[in-house]
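**Student:** predicted model, plus sequence, below.
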Amino acid sequence: MVILKEKKYLIVLLISVFFYAEMRGQSRNIIGTYTPPKAKTVKKKKSKANPIANLAKSITVNSHSDSEKVYAIYRWIAANIRYDTELRFSKKLQKKIYISEENVVENVLDRRMALCGGYAFLFRDLCESINIPVAVINGFTKAIEGQPKNYKQPNHTWNAVKLNGKWQLLDITCAISHGNGKAPDDFWILTRPENFIYSHYPENPRWTLLNSRISFTDFKKR
């Protein structure tokens, strides 16, 4: 009888120690101080259906250099994606579309319309799918007619693309709005930083791409 009680006690003790260790492990994992053993990763099969990659390839099929590919993508967007006036003034539509950057791009391709962010995200995704370095830049602009000069928060989005080892600036929204209806204004693609700064100022001053940066205060005075 005594032996049975001792065995029962030992079993209960072992179970208690086990659950205590488990709870400690979970707690450490939750607060980030516990590093679990590395799990084996299973490589997922890449889907052959990638609409962005397929679109980029079809757009650049006759382009040879990265510069030609960038220009082809820029011209395709300008020719096929209109400025989305409805989205600009519809809070309901904005809440539906602005869930994620991916959702914005999907809606741009479905609706064939975009605001500045949609143009910039689509251009980025198309370039990245063919391994061209590209960035989306948020900041302030004076270039869009009819838009109030709100300097309290960023009011515009554009791109930078890296060609031949050098970052260069472009703004598809401005190219379309300053175009003649048949073609975009090419002034806004690969624009010299010295000219771009008159109308655009990035949140991160690095993206002015100027050797001698100007202050935001000076930009507003121009």
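**Tutor:** In hand now; what should we look at?

**Student:** make it CA atoms for all contacts and neighbour counts henceforth
**Tutor:** Noted.

**Student:** strands along this structure, start to end?
**Tutor:** 82-83, 113-114, 134-141, 156-163, 166-170, 189-191, 200-202 (DSSP state E).

**Student:** which residues touch the nearest residue to Leu55 once chain neighbours are set aside?
**Tutor:** Distance criterion CA to CA, 6 or more residues apart in numbering; nearest residue to Leu55, sequence neighbours excluded, is Leu126 at 7.6 Å. Residues near Leu126 by CA atoms under 8 Å, 6 or more residues apart in numbering: 52-53, 55-56, 73.

**Student:** take the one below as the second:
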Amino acid sequence: MPQKKISFLFLLLNIISVHFAFSQKISDVDKIVAKYPKSFNSTEKLAEKIEKDFDSDSERARAIYSWIAFNIKYDYNAYLNPQRSQGFSYSSEAEKQRKLKQINDNLIQKTFNSKKAVCEGFTALYQDLAQQVGLKCEIVRGDSKVSVRDIGRKTTSSNHAWNIVLIDKKWRLIDVTWGQGYYDSSKGRMVNDFNPVYFDTDPDYFFAKHFPDSGTFSGNRLSKSDFLNGPLIYNTTIEKDYKIKSPDSGIIEARNGDRITVEIKNVSKSNQVFYLNKRNQPVKVQNPKEKRGGLEFQILIDNNIGDYVTIFIDTNSIVSFKIVSK
């Protein structure tokens, strides 16, 4: 099967298994915010409501995440047809900063009023509301890993944006764009499907799918090679804390007849574990062994394996690897 078709297949499988079988964890904060009006007269009114209803920084940060994810839709048409960057002239640094602030303020109001945006609008609105309720918040720009075709890319690109917010003296990672829903390729449209896993995400999981332009987080340098060459993980992997212990690379070099050992934490024999062959048929793993709080099993590399292999646990896609012939 051609690579493009395989890539599309697994991207579609990701959509089906992650978003329709995903067990959503709705917090008490989310339940309260779900009853908020879909529209407020101003961002100030929304911020006042959040500040009144919640006392802690963590709750307020989560409330902002929830309201945006519940009410702002991803503008897929704008993503496909991006506007040209606004150019402007200035005679001093002060004038430059005023004009940049005006552009950002316009983006925030457009997102808030139209209820749709791409990641720049999501992150700008999140930062604005966070700052209004007294939180220190920044926007981070960088790369994202979203499909099997991203495994083994040669370089990163600046194609996404997310937030970091300071809670209890620690920077927390937040991607509200990914928290609001997903693109359903079978329907050709965005689907709202609240996803809490991208609020205060574990950095190990977050940076498997994100890489900042700065290459750093909280003063620590991140590995670009690990990001580019690591496996593709999915939302259920993060939610269930399915740590991928082996293989440690997303690129598997193998000959026909080789057996690849896979080890995943927090899985047991009671789970159904399988992968799809290149004819899209499920293949149940044979003789799995419980080991060190997880499950270890082998996958035979033969003519039935395609260019990529995706592991499923109980119908949910967990991790994808790229197969390269030795």
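**Tutor:** Okay, I see it. Here the structure is a predicted model, which is why all the values come from computation and not from measurement.

**Student:** still on that earlier bit, looking for the alignment partner of the residue nearest to Leu55 of structure 1 in structure 2.
**Tutor:** Residue pairing (TM-score structural alignment): Leu126 of structure 1 is matched to Leu129 of structure 2.

**Student:** got the contact list for the residue nearest the centre of structure 2?
**Tutor:** By CA atoms, centre = their mean, structure 2 has its centre lying nearest to Trp178, at 5.2 Å. Counting by CA under 8 Å, 6+ apart, Trp178 of structure 2 touches 195, 198.

**Student:** tell me which residue of structure 1 lines up with it.
**Tutor:** Per TM-score structural alignment, Trp178 of structure 2 is aligned with Cys174.

**Student:** next one: stretch 213-222 of structure 1 to chain centre, how far?
**Tutor:** 26 Å (CA atoms, centre = their mean, to the nearest Å).

**Student:** can you tell me what sits against it?
**Tutor:** The contact list for stretch 213-222 of structure 1, computed with CA under 8 Å, 6+ apart, reads 197-198, 201, 205.

**Student:** picking that back up, want to throw the strands of structure 1 into TSV with mean neighbour count and distance to Val2 of structure 1?
**Tutor:** Below are the strands of structure 1 laid out as TSV (neighbours: other CA atoms under 10 Å; distance: least, CA to CA, whole Å):
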stretch	mean neighbour count	distance to Val2 of structure 1
strand 82-83	18	86
strand 113-114	23	81
strand 134-141	21	76
strand 156-163	22	79
strand 166-170	18	82
strand 189-191	19	89
strand 200-202	22	80
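
**Student:** closest to Val17 of structure 1 out of these?
**Tutor:** Between Val17 of structure 1 and those, the tightest spacing by CA to CA is seen for strand 134-141, at 53.4 Å.

**Student:** leaving out chain neighbours, which residue sits closest to Tyr139 of structure 1?
**Tutor:** Actually, residue 139 of structure 1 is Gly. It isn't Tyr. Nearest non-adjacent residue to Gly139 of structure 1, counting by CA to CA, 6+ apart: Pro202, 4.0 Å away.

**Student:** re earlier: okay if I get the contacts of Leu126 of structure 1 as JSON lines plus distance to Leu93 of structure 1?
**Tutor:** Formatted as JSON lines, these follow (distance: CA to CA, whole Å):
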{"residue": "Ile52", "distance to Leu93 of structure 1": "23"}
{"residue": "Ala53", "distance to Leu93 of structure 1": "27"}
{"residue": "Leu55", "distance to Leu93 of structure 1": "26"}
{"residue": "Ala56", "distance to Leu93 of structure 1": "27"}
{"residue": "Ile73", "distance to Leu93 of structure 1": "27"}
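
**Student:** looking at the contacts of stretch 213-222 of structure 1, point me to the pair that's furthest apart.
**Tutor:** The span of the contacts of stretch 213-222 of structure 1, defined through CA to CA, is set by Tyr198 and Pro205 at 13.7 Å.

**Student:** write the PyMOL selection for whichever of the contacts of stretch 213-222 of structure 1 are buried.
**Tutor:** Command for PyMOL that selects the buried part of these, burial taken from 16 or more other CA atoms under 10 Å:
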select buried, resi 197+201
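
**Student:** let's have the contacts of stretch 213-222 of structure 1 in CSV, adding distance to Gln94 of structure 1.
**Tutor:** Below are these laid out as CSV (distance: CA to CA, whole Å):
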residue, distance to Gln94 of structure 1
Ile197, 29
Tyr198, 30
Tyr201, 25
Pro205, 28
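
**Student:** all the helices of structure 1, in order from the start?
**Tutor:** Remark: helices assigned in structure 1 by DSSP state H are 2-31, 51-59, 66-80, 85-89, 91-97, 101-111, 116-129, 172-177, 193-196, 216-221.

**Student:** now those helices in a markdown table, with distance to His156 of structure 1?
**Tutor:** Shown next, in a markdown table, are those (distance: least, CA to CA, whole Å):
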| stretch | distance to His156 of structure 1 |
| --- | --- |
| helix 2-31 | 39 |
| helix 51-59 | 24 |
| helix 66-80 | 17 |
| helix 85-89 | 12 |
| helix 91-97 | 16 |
| helix 101-111 | 15 |
| helix 116-129 | 6 |
| helix 172-177 | 9 |
| helix 193-196 | 14 |
| helix 216-221 | 15 |
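
**Student:** for these, which one sits closest to Lys162 of structure 1?
**Tutor:** Here helix 66-80 is closest among the helices of structure 1 (CA to CA), at 9.2 Å.

**Student:** buried set for that closest one?
**Tutor:** By neighbour count on 16+ other CA under 10 Å, the buried set for helix 66-80 of structure 1 is 66, 69-75, 77-78.

**Student:** which residues touch that helix?
**Tutor:** Against helix 66-80 of structure 1 from outside (CA under 8 Å, 6+ apart): 56, 59-60, 63, 112, 119, 123, 126-127, 132, 163, 172, 175-176, 183-184.
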